[in-house]
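K.L.:
Sequence and predicted structure, then a few things I'm wondering about:
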Amino acid sequence: MSPTAAHLTGEKTLTILHFNDVYNVESVNTEPVGGAARFCTAFKSFSHLHPLVLFSGDVFAPSFMSTFTKGEQMVPVLNALNIQCAVYGNHDFDFGIDVLKQRVEATTFPWLMSNVIDNETRRPLADGKCSLVSDWHGTRIGLVGLVEKEWLDTLSAVDPEHVTYTDYVECGRLLARNLKDIQGCRTVIALTHMRTPNDLRLAKEVEEIDLILGGHDHVSEFIEVENRCIIKSGTDFRQFSEITMRFSDEKEKPSISVRLMDVTSQYDEDVDLKKVLDGFTGVIGEKMEEVLGEFTVPLDSLFASVRTSETNLGNFICDIMVAATDSDLALLNSGTLRSDKIHPPGPFKIRDLSQILPMLDPLIVVEISGEDLLAALENGVCMYPKLVGRFLQVGGMSFAFDPTKPPLQRVDPRFVRIGDQYLELKTKYRLVTKAYMMAGKNGFDVMKRQKILVDEEDSLPLNCVVQNHFQAIQKLLRRHSLARTIESELHPDGIIQTAIPETVSIRLRRCSTIEAPNEAQKTKQRSPKLRRQSSMEEVEKASCKLEPRIEGRIVVLNEETLVHLMSEREAWQKSVAGTIRKSSEN
């Protein structure tokens, strides 16, 4: 419809550009390649439509660059996009409220946090705004910013007891009515940072909100519910949404259409923004290109995989955690794994590792009973199949769960194995996990009462442990190469095999092993019959090919898997009985 025709019929058109969850300013190697500078060019191509630019949170962290800059590199990006309003995301709080306030003060637009109040200041958390009214080219628009309690409880920098949370439906309804009835807004848009099921509930229960622009889920989706729309716009500067709202005098609700835009290599990089970003990337770019190792298989870090199932990447990292800390088992919340992509076979760089593990997550070793371990596993699968970060990746163990059963009743204790032994509720196990989980985050309250054997001060961040593991592999490979060279010179026929000196093996393991303090070593209490997990040297040898696999550590129970697991347990029981019988005979 032409502008003249629209004017005669009383129709108004509003163009919105929306994006969410952006972490890495660099482009990737596959289409859509994205990149912040190219993203800026794509946005500028819509400037003739005078778009309302809205953002749904998560920008200042996590990323490898942010570990150096604390998100400062994102400020010029945000300001270049001509954003009118944003809502906070959970990762915007990763460096604490004070740092977040510094970043926000440097931006040129308001941030919303409608339903979380700081108890000390009695204002929205991090000095956000409760709501916003914008008269945008003749259309009066109301904006609210709503978040879910689930991620609020996971913030390491915010104590839940220091804030007051209001349910997003209750708050959204109250604010939307005020914006429409009192402040005369033609439409109300909710910027949200929460999972899709919560966005669906908001759409179903708050009719005063016309459009929900969400984040938190790294997906592109368009859902219509009760004559309202939910839109999420991809992730990481690779996609955004062009949304058209049409208002007619004859209709109370606007009509809404959306077009998902891919940021491909056809867009040139914005020269001015790229120059600014090069100032950040140049400092660490050389370091990020360092090759750590080479994988012969793809590594699956997709959120849809790591947050619902066992993955080869999760197994690889958890095995390193176990070996580096001489533990029985490892539990890792899948929200730790951040790259949300398939890493192809071939050279694996620090850049890849930084995308997977962007945060400096200290490891902690604790003593945990079988009973509490079972409770932790239950929490890990209680929200399955939602894509939540509490879903676990594990090392040194396996378990099975039935998603058809009620939450916290899904894990079958009969099929939990630690090493080659089945779980005993009263047995104490040596568990390695993250400080984040030990603080009770992601619902792991049971972790807070465990006895600490190795604390943060005596530990290393997870990404450092993984880097040390790669370095140990390289040392092992160089030693093997030297041994083969010497052998070929001394024994051309290759008959004599060269052994690895034990002292060298010990030094190698120490390169990537976290030593426990003497006091902690004294307090270790394990079942005497528990088979030790692989040593660091064994893991290194097995990892020289770098081809981690899925091994059946996390099994969804059904008729077929139940029969298989029962058969395994019966065979184990017969083996144990035979061992006991032979022992008694001797």
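P.N.:
Nice, I can see it. Residues are numbered from 1 along each chain as shown.
K.L.:
all contacts plus neighbour counts: C-alpha atoms, from now on.
P.N.:
OK.
K.L.:
all strands for the stretch 201-350 of the chain, in order.
P.N.:
Using DSSP state E, counting those that start in this stretch, the strands of the stretch 201-350 of the chain run over 211-214, 220-225, 228-233, 239-247, 255-262, 291-295, 299-300, 329-333, 342-343, 346-349.
K.L.:
right, and the ones you listed - which one's nearest residue 478?
P.N.:
Shortest distance between residue 478 and these, using C-alpha to C-alpha, is found for strand 291-295: 12.9 Å.
K.L.:
Out of the strands of the stretch 201-350 of the chain, the one nearest residue 410 is which?
P.N.:
Comparing the strands of the stretch 201-350 of the chain by C-alpha to C-alpha, strand 329-333 comes nearest, at 17.4 Å.
K.L.:
Mind giving me the packing neighbours of that closest one?
P.N.:
Applying 3 or more C-alpha pairs under 8 Å, 6 or more residues apart in numbering; DSSP states H and E, we find strand 329-333 packed against helix 312-325, strand 392-395, strand 428-434.
K.L.:
and among these, the most buried is which?
P.N.:
Most buried of the helices and strands packed on strand 329-333 by mean neighbour count (mean count of other C-alpha atoms under 10 Å) is strand 392-395; its value is a mean of 28.
K.L.:
Check which helices and strands it is in contact with.
P.N.:
Using 3+ C-alpha pairs under 8 Å, 6+ apart: strand 392-395 touches helix 312-325, strand 329-333, helix 370-381.
K.L.:
which helices and strands sit right next to the helix or strand just after that strand?
P.N.:
Of the helices and strands lying after strand 392-395 in sequence (DSSP states H and E), the nearest is strand 397-401. Identification of packing neighbours for strand 397-401 by 3+ C-alpha pairs under 8 Å, 6+ apart yields strand 417-418, strand 554-556.
K.L.:
Next up, a structure to set beside the first:
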Amino acid sequence: MLRAGGIVLGGSLVSGSATAAGGDGSTTLTLLSYNDIQTAAAEDKKFPRLVTLIEQRRAAADGPVVVVGGGDEVGPHALSPISQWRAPVDVLNKVGPDADVIGNHEFDYGFDAISNVTEDSEFPWLATNLVDSETGEAFDGTESERIVERGGVKVGLIGLADEGATTGKTNIDFEAEGVTIEDFTETGPAEAKRLKEEEDVDAVVALAHTGIDDAENLAEADADDDIDVVVVGDDEQFYPPEAVDGSIISEARARAAYLSEIELTIEGGEVTAFDGQLIEVTDDIEKDPTASSIINDYRADVGLDEVIVEAETPLDATFGSNYHRETGYGNLITDAMRDRAEADVAITNAGGIRSDSVYGPGEITGGDIFNTLPFPNTLVTVELTGEELVETLASQIVTLESGTGQDLGEEISQQTSGVRFEWVPHEGVDEQIRDVRVGGEPLDPDGTYDVAVNSFMANGGSGYPLEDKPVIEATDELLVTLVVDYLRERDTVAPEPEGRAQRVDRDLPDASVTVDGNGKVVTQFDAPDDVQSVADDTVAVWTPDGEHVDAEHVAFGEGDETLVVRLDDGDLADTIEDAADGDEVSLNLYAEYESSEYDHVYFERSRLNADVAATVRRRGRGASGRGRAAPPGR
């Protein structure tokens, strides 16, 4: 019988957890696990408290204890450019885990550095399905498996990674490095069976840097249920221990926020029951002094606690925001890149913005910026044609209809500067990137543009098609350093989204209006069939320069087929004040709406767009200023 526990807050266990049985021949083995320490490794906050919690749970266990990690422990973090893997490894040596697994961020410092990571670690790093292509054995510095004997119980530990955590998230050419990535759903169960049949282990624990979905696939593929526990890393989910297809699966979120504790009843050489929970790492848990000292000594070396700027708006470094839409902080980072490179455009990948936190408003320290940009990426400027720039932007779109889109919602997956565009996150559309402007001017498909990116992207990381593009300048300047320097030059910053990347689900017909600064501008559109209602407070008209005017009045009721939008002509004229009499200015109207077709995951509503051609009249004031939608012409 498998029985599962629940969520534990405040660092204390719920009652009813399994205890070592007396006299019945059974033993309770406690398995403690963490995963994806990442940015917490550079902060004297949760990581030292996690160290204390592990020691507390070791002491409280009524039976043998095994401690393991789920990978992505040594990066990325704010100290990466200075200490690389050393700060987190030094702290983990204090913990003394029985094993950890090689994840994609263990490759942050390059393939050759893995042997340095393993050499400095006083515990083994497992890579069961990443093998030397010639020998079939573990590649340099790693181990295929580890058997731990404790309290009369033998536990077999294996380490697995999927393609998403290897070729999908690194720039490593594993084939060129002589490493074969075996199918973890085949290698894992086969090695578990071998450990039980040949090594006579009582339990097998798979450290799987795969994410929950692939961990469940692993459990399903393990037909003989030889894998008893799957400790998961990579997708950073809050996943309390749960029985799935004969295995117990658990993931402790990330960044030292939780500790997974699973109590396994071992009887007759097998796991017969379990109780498990996630224990929150809270501020009332004392910090381990050695761990704090290690982190603070590294921080002092680089002055991470120095205030460098005052932020008047929040600097949003959360994954949800930066993957799905334009953010003020993404604008700040890419503005700094474009400024330093003197480039036309700057792009940075959403995955390069870390910490999953919001900083400010208020004082911002160097450590805050290092937390959000922890990779040792440098600034690179490449030359792209307009057509290649569109291809580059389109390479990052995740459509709503895709598997990832169904799980996480449609994504733009990047932040930009110097370029404005619309993105259409759906399958089967003619253009997923459209209406592109660089420096306020329409994109020239055959023209060339200087584009600043980071070195990870320039080498083809995250699927960017840049590896073979001409390099104008490849600097040794760290991305994080140039952003810090950019901020030091300013007393305050107040970055906000400004319409650089506009999401569009459906089109309205084009419209033509006259703008003379008097009265009102009214437009009327035939609405698409899936429009059920329109959110009045989201309707606005945007200029090519990123200025916008909110609608004064919106009319669209249930059963209506037309959308009527009214704007103040004076406000609209003010936003295009540089236009001369007779000029035609291309505007865009955007509106959010409830759709009968699209079921969004991240966004609250779908989004409409209409191209609006505004003819400017600086003379003859008093004209009506009215316009009506032209026939569809997209």
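P.N.:
Yes, it's here. Model, not experiment: these values are computed from the prediction.
K.L.:
so what number do they get for TM-score?
P.N.:
Scored against TM-score structural alignment, normalised by the length of structure 1, the superposed chains reach a TM-score of 0.75; 494 aligned residues with a C-alpha RMSD of 3.3 Å.
K.L.:
Of all the helices and strands packed on strand 329-333 of structure 1, which one comes closest to residue 489 of structure 1?
P.N.:
Per C-alpha to C-alpha, nearest to residue 489 of structure 1 of those: helix 312-325, 34.8 Å.
K.L.:
residue boundaries of the helices in the stretch 151-300 of structure 2?
P.N.:
Counting by DSSP state H, counting those that start in this stretch, one finds helices in the stretch 151-300 of structure 2 at the ranges 184-198, 212-221, 289-302.
K.L.:
if we can go back for a sec, closest one to residue 556 of structure 1 among the helices and strands packed on strand 329-333 of structure 1?
P.N.:
strand 392-395 (13.3 Å).
K.L.:
Pull the residues that contact the closest one.
P.N.:
306-307, 309-311, 314-315, 318-319, 321-322, 329-334, 377, 380-381, 553 (C-alpha atoms under 8 Å, 6 or more residues apart in numbering).
K.L.:
ok so, going back, please tabulate the strands of the stretch 201-350 of structure 1 in TSV and include mean neighbour count as additional columns.
P.N.:
Shown next, in TSV, are the strands of the stretch 201-350 of structure 1 (neighbours: other C-alpha atoms under 10 Å):
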stretch	mean neighbour count
strand 211-214	26
strand 220-225	16
strand 228-233	25
strand 239-247	21
strand 255-262	17
strand 291-295	18
strand 299-300	20
strand 329-333	25
strand 342-343	16
strand 346-349	16
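K.L.:
returning to what we had before: same list (the helices of the stretch 151-300 of structure 2) but as CSV, adding mean neighbour count and distance to residue 585 of structure 2.
P.N.:
Formatted as CSV, these follow (neighbours: other C-alpha atoms under 10 Å; distance: least, C-alpha to C-alpha, whole Å):
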stretch, mean neighbour count, distance to residue 585 of structure 2
helix 184-198, 19, 56
helix 212-221, 20, 49
helix 289-302, 16, 50
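K.L.:
Please identify which of those helices is closest to residue 19 of structure 2.
P.N.:
So among the helices of the stretch 151-300 of structure 2, helix 184-198 is nearest, using C-alpha to C-alpha, at 24.3 Å.
K.L.:
Could you give the residue range in structure 1 aligned to the closest one?
P.N.:
On structure 1, the counterpart of helix 184-198 of structure 2 by TM-score structural alignment is residues 168-182.
K.L.:
residues in contact with that stretch?
P.N.:
114-115, 131, 133, 142, 144, 146-148, 185-188, 190, 201-202, 205-209.
K.L.:
ok, of these, which come out buried?
P.N.:
Listed as buried from these are 114-115, 131, 142, 144, 146-148, 185-188, 190, 202, 206-209; burial here means 16 or more other C-alpha atoms under 10 Å.
K.L.:
Narrow those residues to those in strands?
P.N.:
Of the positions in these, 131, 142, 144, 146, 147, 187, 188, 190 sit in strands, assigned by DSSP state E.
K.L.:
tell me the two of these that are most distant?
P.N.:
Farthest pair in those (C-alpha to C-alpha) is 147 and 187. Separation: 20.0 Å.
K.L.:
so residue 47 of structure 2 sits right up against residue 38, yeah?
P.N.:
No - contact criterion C-alpha atoms under 8 Å: residue 47 of structure 2 and residue 38 do not qualify, at 9.9 Å.
K.L.:
Quick check: neighbours shared by those two?
P.N.:
With contacts defined as C-alpha under 8 Å, 6+ apart, the residues shared by residue 47 of structure 2 and residue 38 are residue 255.
K.L.:
Can you say which of the strands of the stretch 201-350 of structure 1 is nearest to residue 70 of structure 1?
P.N.:
When these are compared by C-alpha to C-alpha, strand 346-349 sits nearest residue 70 of structure 1, at 21.7 Å.
K.L.:
State the span of structure 2 onto which that closest one is aligned.
P.N.:
Against structure 2, strand 346-349 of structure 1 falls on residues 362-365 (TM-score structural alignment).
K.L.:
what does that stretch contact?
P.N.:
The contact list for stretch 362-365 of structure 2, computed with C-alpha under 8 Å, 6+ apart, reads 304, 305, 306, 307, 308, 309, 310, 311, 312.
K.L.:
buried set for stretch 381-389 of structure 1?
P.N.:
Neighbour-count burial for stretch 381-389 of structure 1 flags 381, 382, 383, 384, 386, 387, 388, 389 (criterion: 16+ other C-alpha under 10 Å).
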